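> just coords:
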């Protein structure tokens, strides 16, 4: 039995003519597992943004390395608060501690030390009173006894990272905060998996390249540019194979070429049941394929499978993962976000949490949305926020699967789940936000 057939057999209720969104995601998780990248390389931190960590990072020391002040103020022994019977505490200012060097001197229980944010806390002192609470008169500082509690405004050594403990785990995608964390450990570079190579081409005799004159019945290729943007935002190395006509020999050549050059292939168009489309037949001839009608809108037709590589053509596994997407522009983007993006993140070496679909925002619908149970719908919406209230989402423009303008107008996809019914004004819905995703 083929690998695709094995995966299908293991899925409960698998029906290629009416496959649920959850079923697609489960299928793809199994399909891509053997093809996850293994090759790794060290890169400087300035080049590591979006890359996937190939090994655990163990903290070589505590961060911060010492107890320090969380703000500008005066450090003192907090036990004086417990002992104070008056409304105010008055202490002698013994000196000033600046960030970057430990203060050297002798302190007593009745002393205070003027201290800057980040400066090392002196031995025996455990509390900092903010300077705005204080009145300074010569070498004395005075503040209300009830303004704080013992231990306030002190950062502990190792409260961020403990020496010998994992700071970042293999499979973590290095975003800005992670780069800063690595820098805080004194690390100038990160060991990451190599970039995922993804080949892409559009199919169809009705597609025009930019620069070609318009002709009746033809449309300009927009999918190449949206897919390029999606892949580039994801951090992939994009192999652009242009456009391929509805010719079996040309399609076979393009797919074989893509399999030998890349870890994954994305095509758009040609996976429906149209008589003029040769893509399905060529895919079936070349690889181990499944063809689906997914219970979703937009994006019903889809193909997935494995295209064998020429021996010696690649350095990972013996086959390239293929995602055959619909031809309509919005359907391409929706199926990419719902299915392809999580699968590519897993291929890149991301762990399960980093490869998960984007989290959903909960929002109130500003209007009615018609929906029948039995399929998942992704409607373009525009979310607005008012402080103190749940975000509100309005459907954005024409929802046709070929209308890109509403993808531009919207800032998220309203996700109406498989079993969900129509939505009334004020009902809560899930929204997959675009920010950081497309």
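Happy to help now that I have it. None of the values given here were measured: they were computed from a predicted structure. Numbering: from 1, shown residues only.
> C-alpha only now, for contacts and for neighbours.
Noted.
> does the nearest residue to residue 24 once chain neighbours are set aside count as helix, strand or coil?
Leaving aside its sequence neighbours, residue 24 sits nearest to residue 339 (CA to CA, 6 or more residues apart in numbering; 7.2 Å). Applying DSSP: H, G, I helix; E, B strand; the rest coil to residue 339 yields a three-state assignment of helix.
> Can you give me the neighbour number for residue 339?
Residue 339 has 20 neighbours, counted by other CA atoms under 10 Å.
> Would you quantify the distance from residue 291 to residue 322?
Residue 291 sits 11 Å away from residue 322 when distances are taken as CA to CA, to the nearest Å.
> Compare these two (neighbour count), which wins?
Neighbours per residue, other CA under 10 Å: of residue 291 and residue 322, the larger number sits with residue 322, 28 against 19.
> Next, the contact list for the more buried one, please.
264, 265, 266, 267, 303, 304, 305, 306, 307 (CA atoms under 8 Å, 6 or more residues apart in numbering).
> want to compare, so here's the second one:
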């Protein structure tokens, strides 16, 4: 007899209820957004950088955050435009070369000296060009019109008008005159105005600080040797860095970060302290997982040139914004124009959608998938024809270098026939080539 009775396998009971199946785990659904929806989402996640006072030597190119009015007169005092005789105009009424008026010379004022006592009726003061005008003087007669006698009298044979040859206080810039307005972008000339009225600091919005890096193991930094056939140089970091600087940001390019989760995590953690925005190119699922562990992550499938995942993370307690662009030079540049550039403008409290655009007409039929927005590097000519410089799947910076616009095909179009009117985004250096696209 067996020590342990074996349980017999029973036949299934036909009347018994079937065993419940374990439900399959739900497959997470990635949000799908249009280009416009993704841009609007990103702009909702950031606000303008807080302004603070900066030395005027450091503010050209920055946005002014206060109204500036003159709080002094320029010139500060009334001075003589010419050397001659400071007089009361009423004392010279009727004076002619034949019948000059005689005025007793009571003082002499050199340029830079104090004006002295007020001028009384019947008197005159010898004054140099630039000399300060004393009270009672309302005109200066040029030296050639007066003859000084040994008796101390000057004989002037001409009449004069009120304020003749005077550079009056406040005549060039009066106290209270509006000079600059909040929202103005400061230029070297406007900074000189600040100095002219005695300001050494001004309230401005600083340039957004952008950290840029690219993730990938097959990438090599420019200047280094390619050692394997599958390697290629990293042009994306350079491109995004240059584009962000052209849009007014202070950029810290980090170059290439290897596809190692710990290195990516450490890089992001180290850079948060100095970044208003972090832009990463490539990295795929790995960098999205790292970012998710460091803050709140949003992922969306956006049909821009192709269906690609665009991720945004709000990192740490400060919720430092991070935008992850697809790998590839053209894909990253297109993503920059569609999403990163508007964010930079928002940080700088300028119009997020500000970008020069022109209309054009497609030179040849373009075959593009329906439901996908296309930003295609193209050449816009003065006759308004637009010709793509490459196929929609190109990832060469060379194609961008030959283009002066990004031709935009909306997602609702299934291609574009020759002659179709399209909108084009003018690229940053188009004006430097003398193209007529910039308007």
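Cool, got the structure. The shown structure was predicted, so the numbers you read here are calculated from the model rather than taken from an experiment.
> count of neighbours near the equivalent of residue 276 of structure 2 over in structure 1?
Aligned counterpart of residue 276 of structure 2 in structure 1: residue 263 (TM-score structural alignment). Residues near residue 263 of structure 1, counting by other CA under 10 Å, number 29.
> Do I have it right that residue 263 of structure 1 meets residue 198?
Yes. Look at residue 263 of structure 1 against residue 198 with CA atoms under 8 Å: they come within range, at 5.9 Å.
> Please report the distance of the residue nearest to residue 24 of structure 1 from residue 20 of structure 1.
With distances taken as CA to CA, residue 339 of structure 1 is found 12 Å from residue 20 of structure 1.
> Surely residue 259 of structure 1 touches residue 307?
Yes. Contact status for residue 259 of structure 1 versus residue 307: in contact at 6.2 Å, counting by CA under 8 Å.
> Now for these two: what residues contact both?
Common contact partners of residue 259 of structure 1 and residue 307 (CA under 8 Å, 6+ apart): 319, 320.
> Could you tell me whether residue 230 of structure 2 really is in a strand?
No. Counting by three-state DSSP, residue 230 of structure 2 is located in no strand; its state is coil.
> residue in structure 1 matching it?
Under TM-score structural alignment, residue 230 of structure 2 pairs with residue 217 in structure 1.
> Then residue 368 of structure 2?
Under the alignment (TM-score structural alignment), residue 368 of structure 2 maps onto residue 371 of structure 1.
> Let me know how buried that match is, in neighbour terms.
Counted with other CA under 10 Å, residues neighbouring residue 371 of structure 1 total 17.
> for residue 181 of structure 1, same thing?
By the measure other CA under 10 Å, the count of residues near residue 181 of structure 1 is 18.
> what kind of secondary structure is it in?
The local conformation at residue 181 of structure 1, judged by three-state DSSP, is helix.
> and what of residue 429 of structure 2?
Quick answer, by three-state DSSP: residue 429 of structure 2 is coil.
> State the distance from it to residue 357 of structure 2.
As judged by CA to CA, residue 429 of structure 2 and residue 357 of structure 2 stand 13 Å apart.
> Ok, residue 405 of structure 2 next?
For residue 405 of structure 2, the distance to residue 357 of structure 2 equals 9 Å [CA to CA].
> Comparing the two, which shows the higher neighbour count?
Counted by other CA under 10 Å, residue 405 of structure 2 and residue 357 do not tie: residue 405 has more neighbours, with 29 against 17.
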